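> Sequence plus the predicted model coming up.
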Amino acid sequence: MESNLQTAPEEQYSPAVRPLTVPDHSEGAASSAGAEDGSARRAGRWALPAWLKDRQNLSRAVFWIGPFASYCGVELMNTNNPFTDLNIGQIFFNLLWYSLIYWVMRMVTGRRNLSAGISAVFCFVIGLLNHYVLAFRGRVIFPVDLLCLQTAANVASDYDYTPDRTVWSALAILLVYLVLLFLVPRHRGRNRLRLRTCLLSWGVIGAFLFAFFCTGLLPTVGIYAQQWRTQQNGWLLNFMTSLSYSFVRAPEGYDLDRVNEIAQRYPGTAVVDGAEYPVNLIVVMNESFADLGGFDKLELSEDPLPYYHSLTENTIKGTMYSPVTGGGTANVEFEYLTGDSLAFLPSSTVAYQLYLYDNCPSLVSQAKALGYHTIAFHPYYSSGWNRTFVYDWLGFDEQLYDEDVQNPAYIRKYISDSNDYEQLYRMTDESEEPTFIFNVTIQNHSGYQQGWNNLERTVELSGDSQGKSPVAAQFFSLMRESDNAIRELIEHYSASDERTMIVFFGDHQPPLENSFYEYLYGKKLGERTTEEAMVQHETPFFIWANYDIPESKDVRISSNYLGTLTAQAAGFPLTGYQQLHAALMEQFYVTTTIGFRTADGLVTEEEAELTEEQQALYDDYRIMAYNHLFDDDNHPEGFYS
């Protein structure tokens, strides 16, 4: 589909590059023995096909090798075998996207070899970036990550970038291809495509993009954005598929009559005169705090969380199911503070970056309406996850970050949990009004190959687990430090005269190596059942008070309901939305991004396996969550506040 240029004489090619020599088997060739000569026959075995003897055809062939080479290199770095780990449809769509990159660059530059070289390097670079995100976060790059570059830059120096075998293999593929491009002939000037070729190309590209992004093509061929098996599509296809799912549409059956009808069925409770709430309501979302006790194969030298496990008095405790694993802290914040579920949003999007708005009703605005001074505290950079805007929108009166920490003390390079909690003591001691604090800690942030600065090596892998992870020992030693800090936190407020309630939960499990999790499961991550996959989403939680509250243990709950449980435990009047959550919790202990855990013991990722009553209730939730987040001009009066 290129211009019918005549084969140029030798002088038209760059004198700095020797064209690839093509054996000449014409009648006039210097070979006295002719075609019957034995040596000529042996040479003929290595001769190029006749159509490749034309230098333009040879150049075209090398150009189209590029998309395949890039696909192989990127998938090697994506820890996929490019030939066996993906099905034919996935391979086809991946190659289609790589070919699109090469062809668009060809049309833009007008130079075949140059465009192929630029495309090959570009694909290698994005594949390398994805490789390190996968290694450090346990998931591939998604479109929303492009909006989170500042957050990534904040922690980029904490990781080890030593190339592994897959990186060297992909680099070898790139270098071989670039050498091949260097050897084939190329024009000295631009080699423009014909206008009709360009117009036809853009028409085909436009039709493909429309079909990919605006029709049901992907589900028809069985391709979906992968959320917890993120390598399954191949990186480029999964990235583009996720992009196509980044546009949120109203759920089926959504209209304002249905919204108002649901709101009427779940009226909020009234404020009770003289009701006594906690003077201090402190919520601690602890970075990467996890027990990993759900993995039977894990053997440790000692319990990393003895104090947490001993808590019983005036305590509600159990397991929280996070919508994410290995990263994505802001999405857990979103679920806890708003009561919305990440399951209703396009996979791996970050609501803080895309969907929040000013005056969004939340647990924060609820506390503020009850007379609390509301504080958000995160002892790290303020630039992460768009927090400075979102916290204002959610109703926080005050925001504090690393620069606000007094007498900072560090474990590794992060503010320690113990030092973090000292700031909480100061905030509540200095406050003259009821105080609601939402604290996101930083001590246990990933990058567990860092040195042991101010961190004692206390908990080791033992037994059969010994040697299965080079970084897990640092993580479990961090858990021991967190456990010690929890003891200090509880002891401090146990001695306080002010009614204090503490809500504590881990945001997600740590991004330990995939190979370590595969050891714990005894299988590849892509082979897990829904129930097994949920284990990697489990984190501990507790609600404790320095006054009498009903006690319970072994509670299972997902983070989108935990805000409602907080309001119930604190004695707040419930909003209509929280009343809906309460009804949901009677049917579903867990509704999260990878499935359901129902009160009758069912664990499934398929809505079709739910009872009709459960499906109807879940549909109500889906409709009201959409109304809450995307149709704020039509909120039912008083339903969310």
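Ah, there it is.
> use CA for all of it now, contacts and neighbours both
Will do.
> and residue 21, how many residues sit next to it?
Per other CA atoms under 10 Å, the neighbour tally for residue 21 reads 11.
> Residue 318 now?
By the criterion of other CA under 10 Å, residue 318 has 19 neighbours.
> That one belongs to a strand?
Yes. Assessed by DSSP: H, G, I helix; E, B strand; the rest coil, residue 318 belongs to a strand.
> got the contact list for it?
Contacts for residue 318 (CA atoms under 8 Å, 6 or more residues apart in numbering) come out as 540-542, 553-556.
> which strands and helices sit next to the longest helix seen in the chain?
Longest helix of the chain, by residue count under DSSP state H: helix 112-137. Contact here means 3 or more CA pairs under 8 Å, 6 or more residues apart in numbering; DSSP states H and E; on that basis helix 112-137 packs against helix 55-77, helix 88-109, helix 165-183.
> Tell me where the protein has strands.
280-286, 315-321, 373-377, 398-400, 410-411, 414-415, 435-440, 500-506, 538-545, 552-558, 588-592, 595-598, 603-604 (DSSP state E).
> take a look at this one as well, against the first:
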Amino acid sequence: MMDKKSILLWVKKLLPFILLPFFSLALLFLIEFTHRGSFTLTVKWFIERRTAAIYTVIILTAIYYLLLLLKRKIFIVLFSLFNIFIFTLATVSHIKQSLRGDPLLPIDVTLISESMNMSESFNILSDRIILSIIAVLILLAVSGFLLFWSMKTYRYNIYTILLSVASAVILSYFVNNLVQDGATSLNQTFKLAYLDYDQRETYKHNGFTIGFLRNTKWLTTEPPEDYSKNTIESLVTEIKSDEKAENTTKPNIIFIMSEAFWDPARLENLSFNKDPIQNFRSLQESNVGGNVLTPVFGGSTANTEFEALTSMSMNFLPTGSIPYLYNLNKPIPSLPYALKEQGYETTAIHSFHNWFYGRNSVYKQLGFDRFISLEFIPNPVEDMYFLRDNEMTDLILNQVKDSNEPNFIFAVSIQGHGPYPATGKKPYANVEIDKEKSSANLESDSENIIETYGDTVGEVDKELARLVQGLEENGEENVVVFFGDHLPLLGENYKAYRESGYFEESGSYKEYKKMYETPLLIWDNFSKEKDQVELSAPFLAPYVLNKYGLEGNIVTDHLTSMLESGTSYIPRQDFIQETDINDEDLKEYNLLQYDIMFGEKYSIEPKNLKPNPKYRLGYADPYIEKAEVKKSDGETYVEVHGKNLTMRSSLFIGDTVVESTVDPETQTITAKIKEEDMNKKVQVQINDSLDRTLAKSNKVSISK
């Protein structure tokens, strides 16, 4: 019979192997609770998808058993770091899904720095998340203590080595199964389901851990079938033999991708006291109007932008891809390059940080001459979280007015961006839901979100009207292509869409189009052609180039031929069968895109795609005309007069930055100065929110 000391010794030896599976289960519950944001939904998942839960517990336990081969101090450190890391991913996934509508993907992990900068504007730590953080810390503390205590007498033997080998085999087999296509036997046994085109459903069905691991397979891109030099060269020959449109004019072409621009009237069960987008609607009725099918919902603006500027499709890229961050480190064919070859100046405008989505470098690779970002807007005015569109309109009109060449301007507006508050109104609020004429039963927060969005998009609509009026009066031929990048996020988990009856989770093609189509306007002041079109974002450039007789590139030429044969709309992969798309056209499109982005570039001459060596941020560097000494109320000041001074300008006296006041209207900067600094020179630098210097002025001595 064993004594107490012997029993305690055996308990110590066996505790890690017994405790770790239960720890895996407890951690999994907290991960799912955090990711789903609901205790009820988490319990429901454990009951209905228990096989997926078991699969995840096996993977986690196998990882922990492998770590047991390490010394106990190293084990405790790595054990804690691993669990904190995976729980953090689940937390970020919940936040992303709340703000953007889709869960965290492996490719998103490198976006953490940008996400943190964005998150400063929002209150993202809910009570549920804080509760989960506390629970995880308690779980780690208790488990860590017990494991550290029990491993004091831990000894390696043949059994622990065999267990570790078995864990390695199981882990490899289970994780490798996750990245396999098709219904594998293990998938069927554990009832796993992968909807790569709908990550929200994949995570909902399989859980966060399996969903995240599954998507690691998309970090690389495999070549399409039949990819070869001969295939691409034959395809290029066929495309180039097609007759091209005749160049008849070179109008200014202005693309405005308006953040979250949409028509609230599409919420069929709601009526409003006024039409928020009456100017857009009027212009759409008398020009070319319709819809744009975007690749994203509620966020990932850069992916719609990628399709519009390159005419390439997100359909052919790995799930969760963000080409701006991972693929555009070299020049690729684009609309700006095509127009530059025809004498156009190319300008990008976005009233947000230059670094967001890497636009500061991406725009150079896409063929722009300059990028006017937030830092170079003289006096940006905030509209709650972001800037109003007024300054963007001024920049566009001034660029067209001041340039001697035809202009291509791509402007990404920001005023329409969410979130839209659940309580409180903006100062200019005037849009209200007409409850007597509405059949939807909205909660008060959803009602306020929708009305605030209506107010916001109404201001965007006014700026569109001001832009069109300004272009009507400038005496030049102008084209405006105006569209939304995605639908707005109206509350967490589609809340306002659900309550209004717009989103019913039917999974149908009709509902897919409702969730991914934004309104489109193509206006000009010389043809006045009326038409209704349905275009996927990649077809915007081919349509416009063909309509106005301008040359494109190999990709736009291929899409133009598809347009002429009746194809203008390429939905998500799972809905392709709902269309009449020619399979061969789609295959050739995929081959071209792969060749340009990942392949040997047989279809293009990379040397012909040369970024402008004078590409720059802003129109010009700040310039100091003079610096004078001023005295007021017993204080001595230096007053700097110059040009191109913005609210992001910093004043340096010698090598030291000083606290200063900028007046963009008078183009002056004022700062206190000490007597000993009078002989030093002054300089102005424009810095961004990451404290990086974007532009510098000349240095000037102070006039006493």
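Great, that's in hand. All figures in this text were calculated on a predicted structure; none of them were measured in a lab.
> Can you say which of the strands of structure 1 is nearest to residue 179 of structure 1?
strand 414-415 (45.6 Å; CA to CA).
> What span of structure 2 is that closest one aligned with?
Alignment note (TM-score structural alignment): strand 414-415 of structure 1 is matched to residues 386-387 of structure 2.
> which ones are touching the residue nearest to the spatial centre of structure 1?
Here the mean C-alpha position of structure 1 is nearest to the C-alpha of residue 348 (CA atoms, centre = their mean), at a distance of 5.0 Å. For residue 348 of structure 1, the contact set (CA under 8 Å, 6+ apart) comprises 142, 144, 227, 242.
> Tell me which two of those residues sit farthest apart.
By the measure CA to CA, 144 and 227 form the most distant pair in these, at 12.9 Å.
> Over in structure 2, tell me which residue corresponds to the residue nearest to the centre of structure 1.
Per TM-score structural alignment, the equivalent position to residue 348 of structure 1 in structure 2 is residue 320.
> Residue 686 of structure 2 and residue 546 of structure 2: what is the separation?
41 Å (CA to CA, to the nearest Å).
> and the two? which has more neighbours close in?
More crowded of residue 686 of structure 2 and residue 546, by other CA under 10 Å: residue 686, with 23 against 19.
> Now do the SS call for the more buried one.
Secondary structure, three-state DSSP: residue 686 of structure 2 is strand.
> Let me know how buried the closest residue to it other than its chain neighbours is, in neighbour terms.
Spatially, and ignoring its direct neighbours in sequence, residue 686 of structure 2 is nearest to residue 649 (4.5 Å; CA to CA, 6 or more residues apart in numbering). By the criterion of other CA under 10 Å, residue 649 of structure 2 has 26 neighbours.
> Now which residue in structure 1 aligns to residue 649 of structure 2?
Superposed on structure 1 with TM-score structural alignment, residue 649 of structure 2 falls in a gap with no aligned residue.
> Go ahead and confirm residue 649 of structure 2 touches residue 662.
Yes. Between residue 649 of structure 2 and residue 662 a contact is recorded at 7.3 Å, counting by CA atoms under 8 Å.
> separation between the closest residue to residue 424 of structure 2 other than its chain neighbours and residue 420 of structure 2?
Leaving aside its sequence neighbours, residue 424 of structure 2 sits nearest to residue 448 (CA to CA, 6+ apart; 7.5 Å). From residue 448 of structure 2 across to residue 420 of structure 2, the span is 8 Å (CA to CA).
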